[in-house]
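# sequence-free structure coming up:
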């Protein structure tokens, strides 16, 4: 099953101590890249989150947002930055002595200064926190993957239809090329007859010119390769692995063959058909950019 690289998922989990909301979204990217936004107290869990997400998502730019709501804050503790507090006290005493101020420094006053008191999660409770957080991560990733699969199905349908159109147009070109060569022979013969009037015509010379023209406009090899690439695209859809990069390479080869065909065919109808083929290939190329 193919997957799009675009999707969104949300998950929640809770316990008596805290609750989590996890939101995850993905967009196109050549490789796997994860950016996590979470409370500072959860930073040490980022590697575990990254590993879990990367196990489910192989390609795409991933943004994950984690919100934590504390309950009774049993897992939190207040930490005093003693060196900073001492520095504040020293500065306040200097101000008191220099300007003859009333000394009213209190613990409450000191606690109001930035970074003197910090709320931190107890390290010994991180394992417990991970057990609470993981179900929310699992739910968010599951919902994300489901959406990517649904989008992938739409891409599969669209690309398959375009491959069918390409194959159909290639068949038309394949049938039409011999007719174009014969039409060229007839036009050339008529033109020579008009020029020479009643003089005799060298049939061998005419035949040689027709052969040269037919050789210049021959697209048999390009048609065989293009049809082979189309078959490869359909076959690749059945692989149980990320296929985006492989499809991107195949589509480049398809475009190369289509360009050659368009440059060789010496007929307005065939040129228009070749342009239709190139248009479908370009649409496929755009779609492939969003496949994991």
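All right, it came through fine. Being a predicted model, the structure only gives us computed values, none of them experimental. Numbering: from 1, shown residues only.
# switch to C-alpha atoms for all contacts and neighbour counts from now on
Noted.
# how about the helices in the protein?
Applying DSSP state H to the chain gives helices spanning 46-56, 82-99, 107-111, 126-196, 203-216, 220-236, 244-264, 268-288.
# ok, which of these comes nearest residue 65?
Closest of those to residue 65 is helix 126-196, at 10.0 Å (criterion: C-alpha to C-alpha).
# can you list the buried residues in stretch 31-38?
By neighbour count on 16 or more other C-alpha atoms under 10 Å, the buried set for stretch 31-38 is 32, 33, 34, 38.
# of the residues you listed, closest to residue 11?
Among the buried residues of stretch 31-38, residue 38 lies closest to residue 11 (C-alpha to C-alpha), at 14.4 Å.
# OK, contacts around that closest one?
The contact partners of residue 38, by C-alpha atoms under 8 Å, 6 or more residues apart in numbering, come to 65, 66, 67.
# next one: residue 240
When contacts are counted by C-alpha under 8 Å, 6+ apart, residue 240 touches residue 1.
# same question for residue 265.
Counting by C-alpha under 8 Å, 6+ apart, residue 265 touches 177, 217, 218, 219, 271.
# ok, of the residues you listed, which one's closest to residue 261?
Looking at the contacts of residue 265 and their distance to residue 261, the nearest is residue 219, at 6.1 Å (C-alpha to C-alpha).
# run a quick neighbour tally on that closest one.
21 (other C-alpha atoms under 10 Å).
# is it in contact with residue 261, as I believe?
Yes: Residue 219 is within contact range of residue 261, at 6.1 Å (criterion: C-alpha atoms under 8 Å).
# rewinding a little: among the helices of the chain, single out whichever gets nearest to residue 17.
Short answer: helix 126-196, nearest of the helices of the chain by C-alpha to C-alpha, at 9.2 Å.
# try this one side by side with the last:
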């Protein structure tokens, strides 16, 4: 199947203690180019994510956005430090006895004492997180790939249509070219006869040879044949799909070369009009295949 290089995919997973969201966006590029925007926590998983992405995407610029949020309070542990509390209490009681103050010590006063409460947060299990990353990335990639496939199908239909239009224009040129070539040859002979003062001394056989050589230089049958061959390869590759973007680009360069040769060899309004049509359709094809994987 033909694939576009443009697409978007997203998936999210919500756990009791955290949420994970991964978004992927791809655009056309000559090679596979992956960029991550993510918290530092995910740096150890970058290589495995690259490998997972490359199993689905072979060409294009892929931006990966990762959001990770801990649930507030989940996994949070608060423990009293009794040793510190006991020392502060002894100190407070000594002060109250010495100053003849009330020995009631407000709890909120103790709570303000540094290190009297130890707050700790449980770390995310690395194995579970790696599994979740792979799971979310897999679903996001599936969505991205689905969009690239759908867009690829649209590209396929458009490219096949334009290839057919080029075939039709080339067929019209092939149909009218022999007659134009013959007329051109006759016109050249007539002009030569008119320019010579003594046409009776012309070596007619030599003249025929020279005209045939000149007419051969104007012949475009080989170019038309190669255009047909390139278009057949082009259509086969589009229909079969796969990673054909670079090969299609090469074929369009070859088609462009043949069309330019036809334009330089030919004269006359009818063929010039068809050459303009050929170039117009080929330009649209070249623009479209820049987005083919």
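That came in fine, so what should we check first? Given the structure is predicted, the values throughout are model-derived calculations rather than measurements.
# what's the TM-score for these two chains?
The pair, once superposed, lands on a TM-score of 0.78 when counted by TM-score structural alignment, normalised by the length of the first structure; 257 aligned residues with a C-alpha RMSD of 2.9 Å.
# still on that earlier bit, among the buried residues of stretch 31-38 of the first structure, which lie within strands?
Applying DSSP state E to those, the entries found in strands are 32, 33, 34.
# residue 49 of the first structure maps to what in the second structure?
Matched to the second structure by TM-score structural alignment, residue 49 of the first structure sits across from residue 49.
# sorry, slip of the keys, the one I care about is residue 220 of the first structure.
Counting by TM-score structural alignment, residue 220 of the first structure corresponds to residue 221 in the second structure.
# burial count for that match?
Residue 221 of the second structure: 15 neighbours (other C-alpha under 10 Å).
# for it, give its distance to residue 258 of the second structure.
Taking C-alpha to C-alpha, to the nearest Å as the measure, residue 221 of the second structure falls 11 Å from residue 258 of the second structure.
# same check, this time on residue 190 of the second structure
Going from residue 190 of the second structure to residue 258 of the second structure by C-alpha to C-alpha gives 31 Å.
# then residue 237 of the second structure?
According to C-alpha to C-alpha, residue 237 of the second structure stands 20 Å off from residue 258 of the second structure.
# show me the contacts for the closest residue to residue 189 of the first structure other than its chain neighbours.
Nearest-residue entry for residue 189 of the first structure: residue 206, 7.0 Å, with adjacent residues in sequence omitted and distances by C-alpha to C-alpha, 6 or more residues apart in numbering. By C-alpha under 8 Å, 6+ apart, residue 206 of the first structure lies in contact with 185, 188, 189.
# where's residue 32 of the first structure relative to residue 51 of the first structure, distance?
With the distance defined as C-alpha to C-alpha, residue 32 of the first structure ends up 11 Å from residue 51 of the first structure.
# what does stretch 64-71 of the first structure contact?
Here stretch 64-71 of the first structure has contacts from 16-25, 34-39, using C-alpha under 8 Å, 6+ apart.
# report the buried residues of that stretch.
Within stretch 64-71 of the first structure, the residues that qualify as buried are 64, 66, 68, 70, counting by 16+ other C-alpha under 10 Å.
# cool, stretch 129-148 of the first structure as well?
Those would be 129, 132-148, for stretch 129-148 of the first structure by 16+ other C-alpha under 10 Å.
# before we move on, back to that, among residue 190 and residue 258 of the second structure, which residue is more densely surrounded?
Applying other C-alpha under 10 Å to residue 190 of the second structure and residue 258 shows that residue 258 carries more neighbours, namely 20 against 11.
# follow-up on the earlier one: ok, which pair from the contacts of stretch 64-71 of the first structure is furthest apart?
16 and 34 (29.9 Å).
# what's around residue 108 of the second structure, how many residues?
8.
# same check on residue 172 of the first structure?
As a burial measure, residue 172 of the first structure scores 13 neighbours (other C-alpha under 10 Å).
# and the one 4 residues further on, by the same measure?
Applying other C-alpha under 10 Å, we find 14 other residues in the vicinity of residue 176 of the first structure.
# gap between it and residue 268 of the first structure?
The gap separating residue 176 of the first structure from residue 268 of the first structure is 12 Å, by C-alpha to C-alpha.
# what of residue 214 of the first structure?
Computed as C-alpha to C-alpha, the residue 214 of the first structure to residue 268 of the first structure distance reads 16 Å.
# more crowded one of these two?
residue 214 (20 against 9).
# how about the contacts made by that one?
Going by C-alpha under 8 Å, 6+ apart, the list of residues near residue 214 of the first structure reads residue 181.
# before we move on, what about the one 4 residues further on?
If you count contacts by C-alpha under 8 Å, 6+ apart, residue 218 of the first structure has them with 177, 264, 265.
# now distance to residue 85 of the first structure too, for those residues, in a markdown table please.
Listed next are those as a markdown table, based on distance: C-alpha to C-alpha, whole Å:
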| residue | distance to residue 85 of the first structure |
| --- | --- |
| 177 | 89 |
| 264 | 82 |
| 265 | 84 |
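# ok so, going back, among the buried residues of stretch 64-71 of the first structure, which are in strands?
64, 66, 68, 70.
# check contacts around residue 252 of the second structure.
282, 285, 286.
# ditto for residue 165 of the first structure
So residue 165 of the first structure contacts 277, 280 (C-alpha under 8 Å, 6+ apart).
# distance of it from residue 249 of the first structure?
According to C-alpha to C-alpha, residue 165 of the first structure stands 20 Å off from residue 249 of the first structure.
# the contacts of residue 265 of the first structure: which two are farthest apart?
Taking every pair in the contacts of residue 265 of the first structure and measuring C-alpha to C-alpha, the maximum separation is 13.6 Å, between 218 and 271.
# what's the neighbour count on the nearest residue in space to residue 145 of the first structure that is not next to it in sequence?
Leaving aside its sequence neighbours, residue 145 of the first structure sits nearest to residue 7 (C-alpha to C-alpha, 6+ apart; 7.4 Å). If you count neighbours by other C-alpha under 10 Å, residue 7 of the first structure ends up with 22.
# what is the burial count for the closest residue in space to residue 153 of the second structure that isn't next to it in sequence?
With C-alpha to C-alpha, 6+ apart as the criterion, residue 153 of the second structure has its nearest non-adjacent residue at 6.3 Å, and that residue is residue 2. The local packing of residue 2 of the second structure (other C-alpha under 10 Å) involves 23 other residues.
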